[in-house]
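**Student:** A predicted structure for the sequence below; I have some questions about it.
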Amino acid sequence: MKIVYKSEVARGQQWAAWLAQHAPDIRFHLWPDTGDDEPVDFLVAWQPPENIAHHFPHLKALFSVGAGADQFDYAALPADLPVVRMIEPGLTQGMVEYITFAVLALHRGMPRYLHQQQQREWLAHACPLASTRRIGVMGLGELGQAALRQLRSLGFDCGGWSRTPHEIDGVACWHGQAQLAGFLARTDILVCLLPLTETTRGLLNSDLFSQLPAGAALVQAGRGPQLNHTDLLAALENGQLQAAILDVTDPEPLPATHPLWQHPGVWITPHIASQTQVESAASALLENIRRWQHGAPMHGVIERNRGY
């Protein structure tokens, strides 16, 4: 069994050390080293090399090093090649921590207080209880559901929306385009954890913002191309939105002169909401490979017609 890893070298070296200890039957190589003439079975990458079929004609699956797999050019991949996104507990926990931090910061008005500090202003503002603050999470996969469980434990009134129906204990759920308006109308803090698809590209725009209660706030931890920056700035200026915390933008980073950098109601973090952890990610990869060896379905296989 042979794996080639094509991503951050330092992390790949850590994966190699972990797999050497826990799976000595697997040969692990860091691109561009592909080992001997024996065929490569699995590729782990953020971006595969061009002409992947030429480099790896016997590939069994392509694994993403992250939770998303929208970075791949599927037209350049063999139609029958399974593409698998990363599902591992360390990545999930990191996203839960970030979403909890962001929601609490917006709930307690921290962007406003930071701006006041910079202006040397000492001014308190009323803050409602968490039970009266309505949180809405868009995207009810592994990350969205984990974040909602944590937010519920803090007493927030939680709702969720996704393309397909879900039932989540203690969470009011909406689904599909027909139910989006109802979900938005009851959402004070909107959290986007959607994958990037043709239907979610540009979704966070003036039309969507206008359906939120006036003075709502946004946490964007999905994908950069989902957010219309011009529409976000307009919503912040006219008061439809009071604040936004962005972990993803398009492009990344934003140009140095972009007005979002300096806006008092905006916090920007450099795509660090959640990162794969070495041991748990390598363990998740190994589990999937063992499942493949035993003929069991792998976790996280992308449905190409859905984009996730």
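**Tutor:** On my side now, so go ahead. Residues are numbered from 1 along each chain as shown.
**Student:** From here on, just use CA atoms for contacts and neighbour counts.
**Tutor:** Will do.
**Student:** can you pull out the strands in this protein?
**Tutor:** For the chain, the strands defined by DSSP state E occupy 2-6, 27-30, 42-45, 61-64, 83-84, 134-138, 157-162, 172-175, 189-192, 216-220, 241-246, 266-268.
**Student:** From residue 116, how far out is residue 125?
**Tutor:** Distance of residue 125 to residue 116, given as Cα to Cα, to the nearest Å: 11 Å.
**Student:** What of residue 214?
**Tutor:** Going from residue 214 to residue 116 by Cα to Cα gives 22 Å.
**Student:** now swap in residue 90 and tell me
**Tutor:** For residue 90 relative to residue 116 (Cα to Cα), the value is 35 Å.
**Student:** Then residue 177?
**Tutor:** Taking Cα to Cα, one finds residue 177 at 39 Å from residue 116.
**Student:** More neighbours: which of these two?
**Tutor:** More crowded of residue 177 and residue 116, by other Cα atoms under 10 Å: residue 116, with 15 against 12.
**Student:** For stretch 186-198, which residues meet the burial criterion?
**Tutor:** Of the residues in stretch 186-198, 186-197 count as buried by neighbour count, 16 or more other Cα atoms under 10 Å.
**Student:** Could you do stretch 102-110 as well?
**Tutor:** Buried residues in stretch 102-110, counting neighbours by 16+ other Cα under 10 Å, are found at 102-104, 106-110.
**Student:** cool, and stretch 75-90?
**Tutor:** In stretch 75-90, the ones that count as buried by 16+ other Cα under 10 Å are 77, 82-90.
**Student:** Please flag which of those residues sit within helices.
**Tutor:** 89-90 (DSSP state H).
**Student:** Spatially central residue in this protein, please.
**Tutor:** Among the residues of the chain, the one closest to the centroid is residue 222, at 4.5 Å (Cα atoms, centre = their mean).
**Student:** Is it in contact with residue 194, as I believe?
**Tutor:** Yes - contact status for residue 222 versus residue 194: in contact at 5.2 Å, counting by Cα atoms under 8 Å.
**Student:** Can you verify my assumption that residue 142 contacts residue 92?
**Tutor:** Yes - counting by Cα under 8 Å, residue 142 does reach residue 92; the two are 7.4 Å apart.
**Student:** another structure for you, compare them:
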Amino acid sequence: MINVEFAAGAHRLENYAKPLQRAFDQAGLDVDLRIGHRPQDVDYIIYAPGSDLQDFTPYSRAKAVLNLWAGVERIVGNETLTMPLCRMVDPGLTTAMVEWVCGHSLRYHLDIDRCLATQNRWEPFLPPLACERPVTVLGLGELGQACATALSALGFPVSGWSRSPRDVAGVTCHSGAEGLKDALSRAQILVLLLPDTPATQNLLNVETLSWLPHGARILNPGRGPLIDDDALLTALDTGQIAQATLDVFRVEPLPLGHPYWTHPKVTVTPHIAAETRPLTASQVVAENIRRGEDGAEFLYQVDRSAGY
């Protein structure tokens, strides 16, 4: 019997219990999944940021902590967490992110907001073709690569940037500090899909926003702290940035009275770009437990030094 502690909240267990059990059965795993195992008896911990479990010391035999979210910034620095930590790369979440990014990129590309704002007025205009609208994706992890590939398939010239070199078919890849300015300088649409680390916080600031073409549009479904909010609001007011669609924020829910709610050039979506899907995420969790039992390498294990 494999003892799995569900430390992601009782409210989530209602949605995950059946998909997890089905995935365990399909993987041939005999699992006791519940909340409240004796810590010293736990083999694996299913986790979500915000969990009441913050001290991992008593879980002396646990082989891994399996995070249900893609982001691990709220747990990766926990000094009591000494066992492997795996982030979630969920096929359902990836599909949802691609759909959100492509949908809003096309919305900006086709200037749909302009059409909505000029209802009852006949004002013809000629949008460029996708091949004339460069897009840049900052962050070329699993989600960034999937979105960049999908945008390229739609005909956009796509550039990507990451801290370390990447090679993505159909995407012009940049890396390191020297590549950031090049990646931003051609981005009529900019997509932020970087993790939240000390190195990426406020990556979009007064200086880097000035590297974007005048009138660029920004999509942020990645992490709120990637953007210096005051710098973005100023850039929107001056016209350096034409529009921004933001799905993630430093404080969530976005506080009432925050300028983003009422700014005419900002669209707020309530952290809906990509949510972990119980059915597909359960299969990833089961596969990692199977690997752990077989002594194989875990999928999506976090590099603590990098923070993701």
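**Tutor:** Cool, got the structure. Note that the structure is a prediction, hence the values are computed from the model and not measured.
**Student:** Please state their TM-score.
**Tutor:** After superposition, the two chains reach a TM-score (TM-score structural alignment, normalised by the length of the first structure) of 0.92; 302 aligned residues with a Cα RMSD of 1.9 Å.
**Student:** The strands of the first structure into TSV, with extra columns for distance to residue 146 of the first structure?
**Tutor:** Shown next, in TSV, are the strands of the first structure (distance: least, Cα to Cα, whole Å):
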stretch	distance to residue 146 of the first structure
strand 2-6	29
strand 27-30	32
strand 42-45	25
strand 61-64	21
strand 83-84	20
strand 134-138	11
strand 157-162	12
strand 172-175	15
strand 189-192	13
strand 216-220	16
strand 241-246	19
strand 266-268	23
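**Student:** Compare the ones you listed and give me the one nearest residue 305 of the first structure.
**Tutor:** Between residue 305 of the first structure and these, the tightest spacing by Cα to Cα is seen for strand 83-84, at 12.3 Å.
**Student:** Need the counterpart of residue 91 of the first structure in the second structure.
**Tutor:** Alignment note: residue 91 of the first structure maps to residue 93 in the second structure; criterion TM-score structural alignment.
**Student:** Next: residue 202 of the first structure.
**Tutor:** Alignment note (TM-score structural alignment): residue 202 of the first structure maps to residue 202 of the second structure.
**Student:** Contacts only, for that match.
**Tutor:** 225-228 (Cα atoms under 8 Å, 6 or more residues apart in numbering).
**Student:** That one and residue 192 of the second structure, how far apart?
**Tutor:** From residue 202 of the second structure across to residue 192 of the second structure, the span is 12 Å (Cα to Cα).
**Student:** Identify the contacts common to the two.
**Tutor:** Here residue 202 of the second structure and residue 192 share the contacting residues residue 226, scored by Cα under 8 Å, 6+ apart.
**Student:** The residue nearest to residue 288 of the second structure when sequence neighbours are not counted: neighbour count?
**Tutor:** Closest residue to residue 288 of the second structure apart from its sequence neighbours, by Cα to Cα, 6 or more residues apart in numbering: residue 298 at 5.6 Å. Residues near residue 298 of the second structure, counting by other Cα under 10 Å, number 18.
**Student:** ok, residue 298 of the second structure touching residue 290?
**Tutor:** No - at 9.2 Å, residue 298 of the second structure and residue 290 do not qualify as touching, with contact defined as Cα under 8 Å.
**Student:** if we can go back for a sec, could the buried residues of stretch 75-90 of the first structure be laid out in CSV, adding distance to residue 272 of the first structure?
**Tutor:** Formatted as CSV, the buried residues of stretch 75-90 of the first structure follow (distance: Cα to Cα, whole Å):
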residue, distance to residue 272 of the first structure
77, 28
82, 27
83, 23
84, 21
85, 18
86, 16
87, 17
88, 16
89, 16
90, 13
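**Student:** tell me the helices in the stretch 51-200 of the first structure, going along the chain?
**Tutor:** Along the stretch 51-200 of the first structure, the stretches classed as helices by DSSP state H, counting those that start in this stretch are 52-55, 89-107, 110-118, 142-153, 180-185.
**Student:** do you know which of these lies nearest residue 67 of the first structure?
**Tutor:** Nearest of these to residue 67 of the first structure, taken as Cα to Cα: helix 89-107 at 7.6 Å.
**Student:** tell me the angle the closest one makes with strand 216-220.
**Tutor:** Inter-element angle recorded for helix 89-107 of the first structure and strand 216-220: 160 degrees (by axes from the mean of the first three to the mean of the last three Cα atoms, to 10 degrees).
**Student:** mean distance, helix 89-107 of the first structure to its aligned residues in the second structure?
**Tutor:** For helix 89-107 of the first structure, the mean deviation from the second structure after alignment is 0.8 Å (mean Cα distance after the TM-score superposition for the first structure).
**Student:** how far out from the middle of the chain is that helix?
**Tutor:** 11 Å (Cα atoms, centre = their mean, to the nearest Å).
**Student:** helices or strands next to that helix in the packing?
**Tutor:** helix 142-153, strand 189-192, strand 216-220, strand 241-246, helix 278-293 (3 or more Cα pairs under 8 Å, 6 or more residues apart in numbering; DSSP states H and E).
**Student:** and for the shortest one, what are the contacting residues?
**Tutor:** Looking back up the chat, that one is strand 189-192 of the first structure. By Cα under 8 Å, 6+ apart, the residues outside strand 189-192 of the first structure that reach it are 99, 103, 106-107, 133-139, 184, 216-222.
**Student:** Out of the residues you listed, which end up buried?
**Tutor:** For the contacts of strand 189-192 of the first structure, a neighbour count by 16+ other Cα under 10 Å gives the buried set as 99, 103, 106-107, 133-139, 184, 216-222.
**Student:** how many neighbours does residue 126 of the second structure have?
**Tutor:** Number of residues near residue 126 of the second structure (other Cα under 10 Å) recorded here: 7.
**Student:** circling back to that earlier point, to residue 257 of the first structure, which of the helices of the stretch 51-200 of the first structure lies closest?
**Tutor:** Closest of these to residue 257 of the first structure is helix 110-118, at 19.4 Å (criterion: Cα to Cα).
**Student:** what about that closest one, distance to the chain center?
**Tutor:** 27 Å.
**Student:** and the direction of that helix versus that of strand 241-246, what angle?
**Tutor:** 90 degrees.
**Student:** pretty sure residue 101 of the second structure contacts residue 147?
**Tutor:** Yes - using Cα under 8 Å, residue 101 of the second structure is in contact with residue 147, at 6.8 Å.
**Student:** circling back to that earlier point, nearest to residue 27 of the first structure, of the buried residues of stretch 186-198 of the first structure?
**Tutor:** Comparing these against residue 27 of the first structure with Cα to Cα places residue 195 closest, at 32.1 Å.
**Student:** Check the gap between the closest residue to the closest one other than its chain neighbours and residue 286 of the first structure for me.
**Tutor:** For residue 195 of the first structure, ignoring the flanking residues on the chain, the nearest one in space by Cα to Cα, 6+ apart is residue 222 at 6.2 Å. Per Cα to Cα, residue 222 of the first structure is found 27 Å from residue 286 of the first structure.
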